[in-house]
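J.: Based on what follows, work out the 3D shape:
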Amino acid sequence: MAPVLIVAKIILQDLWLSKVGWDEVLSLELTERWQSFRSSLSKLEQISIPRWVGTKEANVSFISLHGFCDASERAYAAAVYLRVAGEGEDGYVSLLAAKTKIAPLKLVSVPRLELCAAVLLTRFLVKIVEGLQFVSVPVFCWTDSAVSLAWIRGHPSRWKTFVAHRVAEIQTSLPGAQWSYVNTKLNPTDAATRGISPDELMDSSLWWSGPPWLAGREEGWSCGKPESSGAEDSEMRMAVNHSATSLHHSGDVLQRFSSYLRLLNVMPLCLRWLHNFRDKSHKRSGFVSPEERAQALTAVIRSTQSTAFRDELAALTSGKSLKRSSPLLPLRPFCDADGLLRVGGRLRNAVLDYDEKHPIIIPKDHHFTVLLVRHAHAVTLHGGLQATAAYLAQRYWIIRSRVVVKR
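T.: Model (predicted):
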């Protein structure tokens, strides 16, 4: 009775959508729909369903299960048919069971609903196979959705989460099922997704016996190939591709270093090579000196600041004031002799070291900042948030330092 009863399910959902109270009078449209459905129910008494499906006939050689599924914007459905046939003969097809579900109130695309119908059919078939002990009976599944068929035939890892989970369930629950395409006009579950009257149900040979070709021999079951619209690609899992590009600024070069100490070991050698290339008469050699390390660290910090605080550096070097939206405005920054941004303010008169009075400003989102904080954490023997932040504050002012160190 599924094609008839789905009408009542849709009416019930429309009642929820209209937010009608228990004691309120229905709208004229809902009243007419309900009365029409109620008056037609008496005609169901005229329907008789044969209980014998022919599985124990003496000439039966082949038994197969055929499941059909379909979906509309309001509902989705599944129906299972049993086909029995003798050697070299046409088969006898019987409707075993059917099930319908209302589409959720949350807007879901029709292809996704078609996939939900396929899941409903899969679960339905699993129960029928177990209940009738048809473990060795071949199972055929049919859908008129080219999109959901492409999803089911693909590997779950190719699709997004919603589709992947359902495809995985279909493939693992019925691994031996053969999924194929059926034309919408020959799909019996189409009636169960839109609803029909009892009069139409009594005369629907498609519903009671499936498509005409199903009773014929298996070589005549071809229903054509689905026309792919490419809609299945909308659920394709996004692939992330990494490409190598030329290094235009030193910020990219810093990404190559995984530790602060390695950075201070390599960068001085790079700067030495650059110095020797420019000034061949005063070449540097031997061990890396502390002065070379200091120059390399200054160059790295200058490069980091030029990437993160480009507008602020341009304003200060040209003698202009910072924009009100600048995060450095409360720090009253200035450029020192090496071109580094430092914190200004009243601490310039304090009896402190120069680095403590005017710490170097470091951006919060930069790879060098990560290396710097990790190094401080190691130097303080993993002393935690307070110890690491206090150690860094002796020379550096990291924007939102507590958040950065905690992260």
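J.: make it CA atoms for all contacts and neighbour counts henceforth
T.: Fine.
J.: in the stretch 201-350 of the chain, which spans are helices?
T.: Under the criterion DSSP state H, counting those that start in this stretch, helices of the stretch 201-350 of the chain are mapped to 205-209, 250-254, 260-278, 290-308, 310-317.
J.: And these: which comes nearest E29?
T.: Proximity to E29, assessed across the helices of the stretch 201-350 of the chain by Cα to Cα, is greatest for helix 205-209 (28.9 Å).
J.: Now do that closest one: which elements does it pack against?
T.: Here helix 205-209 touches strand 91-102, going by 3 or more Cα pairs under 8 Å, 6 or more residues apart in numbering; DSSP states H and E.
J.: quick revisit: including distance to H155 and mean neighbour count, could the helices of the stretch 201-350 of the chain go into CSV?
T.: CSV is the format used below for the helices of the stretch 201-350 of the chain (distance: least, Cα to Cα, whole Å; neighbours: other Cα atoms under 10 Å):
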stretch, distance to H155, mean neighbour count
helix 205-209, 32, 17
helix 250-254, 37, 15
helix 260-278, 44, 15
helix 290-308, 43, 17
helix 310-317, 48, 15
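J.: Compare these and give me the one nearest S197.
T.: Closest approach to S197 among those is made by helix 205-209 (12.8 Å; Cα to Cα).
J.: one more, for comparison:
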Amino acid sequence: MSINRFYFENGCTNLRLHIFTDASEEAMCIVAYLQYEVTLKLLYVIGTCRVAPIRHTTIPKLELQAAVYGVRLRRQILREHDVKIDKIDHWTNLSTFSQWLQSAHKKQQVFVANRAAEIPENSSMDQWRHVKGIENTADIGTRGMSIEGLKDPGWLNGPAWLQTDEETWPKPWCQVNEAEAEQVTSTIATETELDRLIDWRRYSSFNRIRNFITYCMRFKMKQKGHLKGDEIHEAEQILFRFVQNESFPKVSKSIKKSKEISRTLNIAKLSPFI
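T.: Next up is the predicted model:
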């Protein structure tokens, strides 16, 4: 078996680096490709696997660790290659990735906080994209493979979908969040309508739905950039009001009308307010 290390015959210009990361309970894998943007051809640069820690760690945390290894491998590739790389894309199928990075300024578990802080130091959010597990070539390395398996065209040649027009690729995390916000805020006028329009079952965590609502408000105000603390706080207050209205509709309605709450209600002892 041999791997061609002579990347491109027509010189090294208009190059793009793609780094895929993935993890399983057994291993973490990172694989990188260089792409000639004129022909969209991909060439294998390096692939590496690391055994998962003996101590049990959840899959999302292992995928976050793999993302850290991805930015470290990125530094190594840039250091060891003399050619100019014009664009860089990181690919992961970690669904909580953007939430962890956007909450890096907040208190998180030590494991998450340390790694969420390292990634933005060596990459930007617009360089990170989500890819489905079956389309992630790093998934091959997390399952283990034989020498014959290394000849798999998907491993050495990269995913076929990446060699098509960029418009068909998954969008960067930041664009996904803003596009999702645009779709909803185009018909949002009040919090009541927001509560009616959002399918709460789509969001697996508080952070995810909170950030989504923040992007909705931001799009409505025509603002861009990273989320700010006061914006996130305002979105949290909206979420709390939604939950209050759903859990205590009579109490909420009574408070809004400035009427006294019946002392027969246990919640009256807590002096509720909105």
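J.: After superposition, what's the TM-score here?
T.: Here the TM-score for the pair of chains, by TM-score structural alignment, normalised by the length of structure 2, is 0.60; 183 aligned residues with a Cα RMSD of 2.9 Å.
J.: still on that earlier bit, out of the helices of the stretch 201-350 of structure 1, which is closest to T184 of structure 1?
T.: helix 205-209 (11.7 Å).
J.: what about that closest one, distance to the chain center?
T.: Its chain's average C-alpha position is 39 Å from that of helix 205-209 of structure 1, according to Cα atoms, centre = their mean, to the nearest Å.
J.: With stretch 114-122 of structure 2 instead?
T.: The chain centre lies 13 Å from the centre of stretch 114-122 of structure 2; the measure is Cα atoms, centre = their mean.
J.: Identify each buried residue in that stretch, please.
T.: Using 16 or more other Cα atoms under 10 Å as the test for burial, stretch 114-122 of structure 2 gives 115-119.
J.: mean per-residue distance, that stretch to structure 1?
T.: Taken over the aligned residues, the distance from stretch 114-122 of structure 2 to structure 1 averages 0.9 Å (mean Cα distance after the TM-score superposition for structure 1).
J.: Find me the equivalent region of that stretch in structure 1.
T.: Aligned using TM-score structural alignment, stretch 114-122 of structure 2 spans residues 165-173 in structure 1.
J.: and for that stretch, what are the contacting residues?
T.: The contact list for stretch 165-173 of structure 1 (Cα atoms under 8 Å, 6 or more residues apart in numbering) reads 115-116, 118-119, 122-123, 126, 151-152, 155-156.
J.: 10 Å - rerun?
T.: By Cα atoms under 10 Å, 6 or more residues apart in numbering, the residues outside stretch 165-173 of structure 1 that reach it are 112, 115-116, 118-123, 125-126, 148-149, 151-157, 159, 161, 164, 175, 177.
J.: re the thing from before, closest to D82 of structure 2 among the buried residues of stretch 114-122 of structure 2?
T.: Checking those against D82 of structure 2 by Cα to Cα gives I119 as the nearest, at 23.6 Å.
J.: For stretch 131-142 of structure 2, buried residues please.
T.: Buried, per 16+ other Cα under 10 Å, within stretch 131-142 of structure 2: 131, 135-142.
J.: what about it, how long is it end to end?
T.: Start-to-end span of stretch 131-142 of structure 2 (Cα to Cα, to the nearest Å) is 15 Å.
J.: Structure 1: matching residues for that one?
T.: With TM-score structural alignment as the criterion, stretch 131-142 of structure 2 aligns to 182-193.
J.: Same check on stretch 255-267 of structure 2?
T.: Using TM-score structural alignment, stretch 255-267 of structure 2 finds no match anywhere in structure 1.
J.: re the thing from before, and the match of stretch 131-142 of structure 2, how far out from the chain middle?
T.: The chain centroid and the centroid of stretch 182-193 of structure 1 are separated by 30 Å under Cα atoms, centre = their mean.
J.: do the same with stretch 175-192 of structure 2
T.: A distance of 19 Å separates the centroid of the chain from that of stretch 175-192 of structure 2, by Cα atoms, centre = their mean.
J.: That stretch: which residues count as buried?
T.: For stretch 175-192 of structure 2, burial by neighbour count (16+ other Cα under 10 Å) applies to 177-179, 181-182, 184-185, 188.
J.: circling back to that earlier point, so which of the buried residues of stretch 131-142 of structure 2 sit within helices?
T.: Counted as lying in helices by DSSP state H, out of these, are 138-142.
J.: you'd agree A52 of structure 2 is up against L62?
T.: Yes: between A52 of structure 2 and L62 there is a contact under Cα atoms under 10 Å: 7.5 Å.
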